[in-house]
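Q: model this:
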Amino acid sequence: MDMASSDDMAMADLETGEEEEVLRRLGTAEEAGLTDNEAARRLRLHGPNVVVLSHHHEGSMLQRFLMALFSLWGWDHVFPKYNNMVRIILNSMSWVTVLTTIAITSAGQRPCELAIVVFIVATSLIACFIAKLVLEYAKAPLEAKAHSPRAKVLRDGRWRDVHAANLVPGDIIFLKVGDIVPANARVLRFQKIDTMTCWAKRSVDCAHDFLIYYAWTVSCGQGTAVVIATGRGIPRSTLRLYPQRYARPGQLKEGVMLAACFCASLVLVGTIAEIVLSFLLQKQNCTGMPLNAHFMPLIGGIPMAMPVFLYLALAWGSVRLCFLGIASRGTVALEDLASVDVILFNMTGTLTCNQPCFVRDKIEMFADGVSKDHAIILAARASRSQHELYIEPIDAAILRLLDDPEQARFGVQVLEHHACFFVALKLMFQTTYIDEGNGSKCCVFKGDPTKVAHQCGCSKEVKEKISTLMDELTLDGYQAIAVGHQVDSCWEFIALMPYTDDLRSDSADVVDSLIDLGLDIRVLTESPLSTTKQVCGKLGKLGTNVVPAHSVFELARNNIEVHSNINGISDLFPEDKSDVVRRLRNFGCHCAMVGYEFLDHDAIGESHIGISVADATDYTKSESDLVLTQHALMPVSSAVQISRKICQMMRSFTIFTVSSTVHLFGVRAILYLLWHFDLSSILAFMIAACNYCTSFAMLFERVELNKSPDRWRVQKIITSGAAFGSYIVLTTAIFYWVASTANPFACKFKPISLMGSDEEIRAALFLQMSTINQAIALFVHSDGCCIIRFPGPVVTFSFVVSQMVATQKVVHGDLNYALTKGIGCVRAGLIWLYNLVLLLTLVLV
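A: This next block holds a predicted model:
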């Protein structure tokens, strides 16, 4: 207790003490930082700067057990969404029933059934474990590249980029807008940016001696701070999670959860009904019942494959994303990208390279007696110095126009820098300085031409000329900034400096590809209307229907037709982007936002799927579901295609699973209630094993790409599966009725018929049910209006092999599989013919 108390007091002294005293106590200097040897010693002393949060799962032992079970497949984020414990228990029923059956079969000395159950469970767990290892191996380097926290730290008088885990108390770090604070620190020097003029919702006052804490975000400005606590030394009262929004269930997990609940409900109802009816109608005693009445619980082995199949499908998709250079945290984007209707792109830095290039010959001069070279020098004075740790792209482009960047500060004494946003993250800089040549106090201003013209008090004619020139430059693909100069309280408009910001090499291709996939594309930008139209015109099939922001917000909020025809929105303020996304969501659209700047994070937060490009800010990446690690946009289109393929695959599998469960449930119930015919439990085991083979084969099946957004309608999927299941239940019931009551071939052949003993009927039923049940996987499909298709080669091969084995067992009989008497080749052929006619009828109808 005394040691903890002394640590708290020491931390309080570092937080409240004078700057010089704090630096002295930490043994560091603002100009040089720590030495490498001292940093290494402190790293051994304090440990790595890694924050580990201990999660205490509350609830009963059953809840904790189910939570651990769900986490095996990555379903732990779905668990809190289902507060109703009944639904969770129902979903876990398949596991519980199968494990119970292991004990029953062991007691009943049925090693074959036990071996099948162990095989199914072990295969599932091994497949999930291997998939998890492969996925972690593939994702590790991308995670490190996209999400690994980095820090710019001063060591031995030099700034260097290190992993945030290597920070120690006393390090001097540099922070800029969009960075996530890697440790508790105290601000030393910070350049504030005035954002109140254009963004009233966000203003952060990072003043001298201001305390900043782990996982805070720098929302404006840049500067230095000294680290006062790292890793386990960070007080829990100041600890916050790194921002993230990907820990939520996607549409596939929710859909599979509901479908599994439906199947498990059938299993539960059937199990209870089987026990009750067996006791009431047949007067069986309770002791003999567990060994005879456990067919229904064994059906639970079929829906048990659903979470396994989903995990393997998502793992396969995640590995494909890794090959594309996309880092994903969680599976939400992989599940929900298929349902996206609209993709919004921030123009600057996303569709364009955000690498301005000025053209000296295009500079338009407005001031008499000022050369272009001098105008460039004035613009460079209104930019960040080359010696600063971070320079805005537009400032770097201006400095590149100078033969020697030192010219910008030669012969002047800078008094003050003042900055504020005007377009994207390009800043308006106003620099106040003293001209050492004549001793006059001057001010130079660089930024939006309209604002500079207003600041300089230009006449109406000059403003019209500026507007005309801007329009002409836009037609040629140029944007422009203006430079203003003040001497002795007299402002003068100096020059208009055009520049280009080229599109990424694949921007037009990715837009065309997404449009071909049935997606609507929106370009969001703070740039002027004419510039936005020019850019949209270069983006392949995208139109040029661009409207300014104020016109969009004047439209009726329920006018979806007007909004759906818009290709781009210009003149946006940062908070307007999130409002655009919010409106689209209110129209029922599923939106994805591709962002780059710190100011995009609100729009990413409002969208269903957030995507960041490779050079986005740390905070934007932390808010995104997908992060591109390569300087290309085409992986976005590939990710959409992968997501749609997984959705189609899961829809086919879910329909197949629901139909199989309904089939076995319905056949058991009808035969038991109408004819008091008792099916052998080996039937459920064998069909479950065959379905597992088919399920894994469906993972490798080639899926036809859907050319429109694909949303999971779980009710329709369950209805389709139940309809298929009901159809084959009816066919099996008719088959049993014919096999047990008629002998249609007796008059033409020797006594060859399906009419026979109970053992023969059981064998015939097994073949008919196994064939028709598994054949559903050959025809279920995932297109919106049609769910029938011809099978692919992988599923067909799996079906043929498994059913040939089943047919061989039925023809000759096998005591190990409770088939005491075979039915012969002719009867087996008649069963195949019967099922073939039924399936062709299903396809044709």
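Q: when you work out contacts or count neighbours from here on, use the C-alpha atoms and nothing else.
A: Fine.
Q: go ahead and flag the most central residue of the chain.
A: residue 333 (2.5 Å; Cα atoms, centre = their mean).
Q: was I right to think that residue contacts residue 609?
A: Yes - with contacts counted by Cα atoms under 8 Å, residue 333 reaches residue 609, the gap being 5.9 Å.
Q: shared neighbours, these two?
A: residue 625 (Cα atoms under 8 Å, 6 or more residues apart in numbering).
Q: how far does the biggest helix by length in the chain sit from the chain's center?
A: In the chain, taking DSSP state H as the definition, the longest helix is helix 634-674. Between the centre of helix 634-674 and the centre of its chain there are 23 Å (Cα atoms, centre = their mean, to the nearest Å).
Q: which helices and strands does the strand or helix carrying the residue nearest to the centre of the chain pack with?
A: If you go by DSSP states H and E, residue 333 is part of helix 332-336. The contact analysis (3 or more Cα pairs under 8 Å, 6 or more residues apart in numbering; DSSP states H and E) places helix 332-336 against helix 251-281, helix 305-323, strand 609-612, helix 634-674.
Q: any idea which of those is most buried?
A: strand 609-612 (a mean of 28; mean count of other Cα atoms under 10 Å).
Q: next SSE after that strand?
A: By DSSP H and E, the next helix or strand past strand 609-612 is helix 618-622.
Q: contact partners of that next one?
A: Residues contacting helix 618-622 (Cα under 8 Å, 6+ apart): 146-147, 149, 178-180, 217, 242-245, 595-598, 600-601, 604, 611-612, 627.
Q: repeat the analysis, applying 7 Å as the threshold.
A: 178-180, 217, 243-244, 596-598, 600-601, 612, 627 (Cα atoms under 7 Å, 6 or more residues apart in numbering).
Q: which strands and helices sit next to the next helix or strand along the chain from that helix?
A: The helix or strand immediately downstream of helix 618-622 is strand 626-628, counting by DSSP H and E. Here strand 626-628 touches strand 326-328, strand 609-612, going by 3 or more Cα pairs under 7 Å, 6 or more residues apart in numbering; DSSP states H and E.
Q: now the second one, please; I'll put the structures next to each other:
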Amino acid sequence: MNTLQEKPYTGMRVREEKTTGSKALQPGKQYPWHSMTPGEVMKLLHVTPEAGLTDEAVAKRRELYGRNIMTKTKQQSAFVRFMLQFHQPLIYILLAATVVTILLEEYTDAIVIFAVVFVNAIIGYVQESKALEAIDALAKSMTARAQVIRNGQKQDINAQELVPGDIVFVQSGDKFPADVRMVHERDLKVDESALTGESVAVEKNAAPVAPDDVLGDRLSMGFSSTMVTYGHGRGVVVATGDNTEVGKIQQSISRAQDLETPLTRKIKEFSHLLLWVILGLSAVVFAVGLLRGEGIGETFMMAVALAVGSIPEGLPVAVTIMLALGVSKMAARRDIIRKLVAVETLGSTNVICSDKTGTLTENQMTVQQIVAGGKTYTLTGLGYRPEGEILDGESQADLTSNHALKQCLKAGMLCNDSNVKEKEGLWTIEGDPTEGAMVVAFRKADFDVRELEHKQPRQDTIPFESEYQYMATLHGGNRPVIYFKGSVEAVLERCNMAMQANGELSQLDKEEINRQVEEMASEGLRVLACAMAEAPEGTKDITHEHTKSGLIFLGLQGMIDPPRQEAIEAVKLCQKAGIDVKMITGDHAITAAAIATQIGLKGRQENGKLVAITGRELQQIGDRELEEVAEQTSVFARVSPDQKLRLVKALQARNRVVAMTGDGVNDGPALKQANIGIAMGITGTEVAKEASDMVLTDDNFSSIEGAVEEGRSVFDNLTKFIVWTLPTNLGEGLIILVAVILGTQLPVQPVQILWINMSTAVLLGLTLAFEPKEPGIMDRPPRPTGEPILTRDLIMRTLLVGSLIMMAGFSLYLYEIKQGASTAEAKTVATTVIVVMEAFYLLSCRSLVRPILQIGFFTNPWVYYGIAAMFFFQALFIYLPLLNTMFHSSPLDAMQLLRIFGAGVMLLLIVSTEKTIRFRILTRKAGTSA
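A: I've put the predicted structure just below:
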């Protein structure tokens, strides 16, 4: 029998098993592996790096921890998810309309209405299914194979068979198969951008780090799914499957809430209200009819007619089509929308949380400053395109007058393994981005690269090693020369002399150099130092002994991933539109704050500089306090995936509509939690794309600003449609209600109401989807989250127009009856006057605020095409015998048509007068406040 004992170790209670060590760890318990020494980790895991685990220990641990795979959370069945698409108040109304039209034996209309409901359900189901693919994409990110030591032998195994305690090997090109505590490494660099957001490869080191270091600073760890870009190493598996950092992200994605968008929430609230109003009015009509002694069947049909008249059958069709048009417009602007409602959500956004690298910046390291020969130079031009100037103040630098500058540029060029190339108009780097930036800097000096390499060919190299922090190259020519570049510390400790502008040497002032380095670093620049030394005649190779001392300091090159110029302008436009922009990045705080300042972000400052909150500081902040911090701060650096999620939730707790950008696995939970998740199309992982609502095909922040503008326009046009269609439904309902109260025949029959609602919604209402953006659309603040679709002014206008339609329809019906017209003629007049008044009202609805004379008559020709088409089909309704039979209509004479069009003109004049008065009041208020 195995004997278990409790043993304290580094402050933790650990269960150990004396025989096989199969229960060395408590599953689910968190251990600070990164802060332990390799020896402590090995002891805790009961393994040695030379022998690895035995087969017996592996079997027991696999039984305890499971396989190295991420479990899928249990999802609702496909049938349940499909049926839930019908669980919406607006859909209830449409289903009721379907039943009503079946009772009226209008089967064609019933099929059309139900088809709309069914298509909407299919679209919603497909979109939801795609979102659930995010977890599958995460599961696929696990490495297929792994090199391990077991039973003292090196083996190649399926990565799913790994268990905690396995000794694994990784080298350039490999993905880490699990979370690994490094035991030994040799120049190991790992691309962790997908997990941490770090813009450059991270150098790993087996030495312990501080316990409270955030994910991006845990240099002693290799994380599952991150890629080795250079070197090799050996480590011990400390977490597998769901317990890895990427596994925790998967769980966060599955727990993230699918939030209602502002549009779906407002439509739901509007539909609930409309549902109860329709049911209430129908009940009133039924009760009044019974009290007046009408038969139950006739009274029921009156109530049905009122319900049919009040239901806006065209609303869901309009919503879907308008959103789809918004999607197509955004696609032309490089924005791919994965969920239709995301179009409108963009228009409601009041906070954008953006990643830094590649979104706000070029994702191309660029030398921006050189200090050499006692002078500081600035370099123009962005990215890898070798175009720009080296400036001495405001004028172009004279390279012939500063030998130190010339040699500093040559050192950056020759002591370099990278190159820049142009392909199809795009300049790219082959090699390390930092080295590539120095190649571009040299080419901006208009030196001939081939001539230099011909005159001073490379003969030998000391490659960069993390242990030494430098690279050196030997070049032949008239006199052998060693060029040297590396960290400032590595260069300064090997230099005593510095080259001056005139080429002479002087004593190196290390304090002054360090001061300049601090100044450059405070601006977010990554600084490398350059040096040189003349080698003895006949030198053919070099070793570390040649570079141990006696080097000549040449200068400093400071580089940064610069902000996109278009992003700077886009941030200004967003801020002008009342949208806060916040940077959430895995990069370092100083760099993040410097870029944020250049871009123009606004937030809490200290000593005139933006304050960047780090992930380590966020760990100490409680959820309630975090709400205030998230509101006031604009830069968050070195944050972990969980912290990104916390920040999004903190902003949402303040009723903020949050758009979140991201490209990595680490962004998945926050993208899914945000009101709208925006993934990068070029650099984005599949996990990020599947968890998002929108994908930027150009990874450019300015595309987000354009999408917000388009989203606002879509919501404006949707509101215009609602403001246009509701008075019709209100007018139709009032006509029936008044008829019931007065005890007269219905001026319009249910089947005629269906004709009005369906034909006008398609031919008239949908033309508003093509309405151009309102002037100053990005000058106004975002809509308050609690604001209903219809404001008080719009409700008053709806009541006004609905009343005018009721009075015109009912009075013309009674007038025709009094003039001796047939019932069919009178009902045809009432039906047609509603259609014509809708057409005239459509002209006014092209703007919610501006009077018709200020809209521009020909900015949306589709309105006139729609009106012409509607009048054509209404003529068929009036004069075509087949439609006369189907809809109980009758031909009309010229005088009847004249009276009908007179009612339409009257409505347009009244509404235009009302809008003009309100517009003048708004303009006066705006001028007073300004």
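Q: sorry, back to before: and the helix holding residue 333 of the first structure, how far from the chain's centre?
A: 5 Å.
Q: repeat for stretch 481-488 of the second structure
A: Worked out by Cα atoms, centre = their mean, stretch 481-488 of the second structure lies 42 Å from the chain centre.
Q: kindly report the same for stretch 137-148 of the second structure.
A: That offset, for stretch 137-148 of the second structure, works out to 27 Å (Cα atoms, centre = their mean).
Q: map residue 642 of the first structure across to the second structure for me.
A: Under the alignment by TM-score structural alignment, residue 642 of the first structure pairs with residue 710 in the second structure.
Q: contacting residues around its match?
A: residue 326.
Q: over to the one 10 residues further on?
A: For residue 720 of the second structure, the set of contacting residues under the criterion of Cα under 7 Å, 6+ apart consists of 845-846, 848.
Q: same thing but at 8 Å, please
A: 768, 845-848.
Q: where in the first structure does stretch 751-761 of the second structure fall?
A: The aligned range for stretch 751-761 of the second structure is 682-692, by TM-score structural alignment.
Q: quick one: average offset of the matching stretch versus the second structure, please.
A: For stretch 682-692 of the first structure, the mean distance to aligned residues of the second structure following superposition is 1.8 Å (mean Cα distance after the TM-score superposition for the first structure).
Q: with stretch 794-811 of the first structure instead?
A: Mean deviation for stretch 794-811 of the first structure: 2.9 Å (mean Cα distance after the TM-score superposition for the first structure).
Q: next one: stretch 116-128 of the first structure
A: Looks like 4.8 Å for stretch 116-128 of the first structure (mean Cα distance after the TM-score superposition for the first structure).
Q: where does stretch 269-277 of the second structure end up in the first structure?
A: Taking TM-score structural alignment, stretch 269-277 of the second structure hits residues 258-266 over in the first structure.
Q: ok, average deviation of that stretch from the second structure?
A: Relative to the second structure, stretch 258-266 of the first structure is 2.2 Å off (mean Cα distance after the TM-score superposition for the first structure).
Q: what does that stretch contact?
A: 87-88, 90-94, 300, 303-304, 306, 654, 658, 661-662, 665, 714, 718.
Q: now with 6 Å, please.
A: 90-91, 93 (Cα atoms under 6 Å, 6 or more residues apart in numbering).
Q: need those residues in CSV (columns: neighbour count).
A: Listed next are the contacts of stretch 258-266 of the first structure as CSV, based on neighbours: other Cα atoms under 10 Å:
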residue, neighbour count
90, 22
91, 26
93, 24
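Q: and those residues, which is closest to residue 583 of the first structure?
A: Here the nearest of the contacts of stretch 258-266 of the first structure to residue 583 of the first structure, counting by Cα to Cα, is residue 91; it sits at 36.3 Å.
Q: now do the contacts for residue 362 of the second structure.
A: Neighbours of residue 362 of the second structure in contact, by Cα under 6 Å, 6+ apart: 562-564.
Q: mean deviation of the next helix-or-strand element following the helix holding residue 333 of the first structure from the second structure?
A: Once helix 332-336 of the first structure ends, the next helix or strand along the chain (criterion: DSSP H and E) is strand 342-346. Superposed on the second structure, strand 342-346 of the first structure shows a mean distance to its aligned partners of 4.6 Å (mean Cα distance after the TM-score superposition for the first structure).
Q: quick one: the next helix-or-strand element following strand 342-346 of the first structure to the second structure mean distance?
A: Per DSSP H and E, strand 342-346 of the first structure leads on to strand 357-358 as the next helix or strand towards the C-terminus. Compared with the second structure after fitting, strand 357-358 of the first structure deviates on average by 5.4 Å (mean Cα distance after the TM-score superposition for the first structure).
Q: which residues touch strand 357-358 of the first structure?
A: Outside strand 357-358 of the first structure, the residues touching it (Cα under 6 Å, 6+ apart) are 397, 499-500.
Q: try it again with 8 Å
A: 397-398, 401, 497-501.
Q: burial count for residue 9 of the second structure?
A: 10 (other Cα atoms under 10 Å).
Q: counterpart of it over in the first structure?
A: For residue 9 of the second structure, no residue is aligned by TM-score structural alignment.
Q: quick one: residue 9 of the second structure from residue 24 of the second structure, how far?
A: Distance from residue 9 of the second structure to residue 24 of the second structure, counting by Cα to Cα, to the nearest Å: 12 Å.
Q: also residue 452 of the second structure?
A: Taken as Cα to Cα, the span from residue 452 of the second structure to residue 24 of the second structure is 61 Å.
Q: what about the two, which has more around it?
A: residue 24 (20 against 13).
Q: the more buried one reaches residue 45, doesn't it?
A: Yes - between residue 24 of the second structure and residue 45 there is a contact under Cα under 8 Å: 5.8 Å.
Q: so the counterpart of residue 731 of the first structure in the second structure, which state does it fall into?
A: Using TM-score structural alignment, the equivalent of residue 731 of the first structure in the second structure is residue 804. Classification of residue 804 of the second structure using DSSP: H, G, I helix; E, B strand; the rest coil returns helix.
Q: I'd say residue 804 of the second structure and residue 907 touch.
A: Yes - with contact defined as Cα under 8 Å, residue 804 of the second structure counts as touching residue 907 (7.0 Å).
Q: circling back to that earlier point, check the gap between the residue nearest to the centre of the first structure and residue 629 of the first structure for me.
A: Residue 333 of the first structure is 16 Å from residue 629 of the first structure, by Cα to Cα.
Q: how about the residue of the second structure positioned farthest from its centre, secondary structure?
A: Distance from the centre of the second structure peaks at residue 820, with 65.3 Å (Cα atoms, centre = their mean). State at residue 820 of the second structure, reduced to three classes by three-state DSSP: coil.
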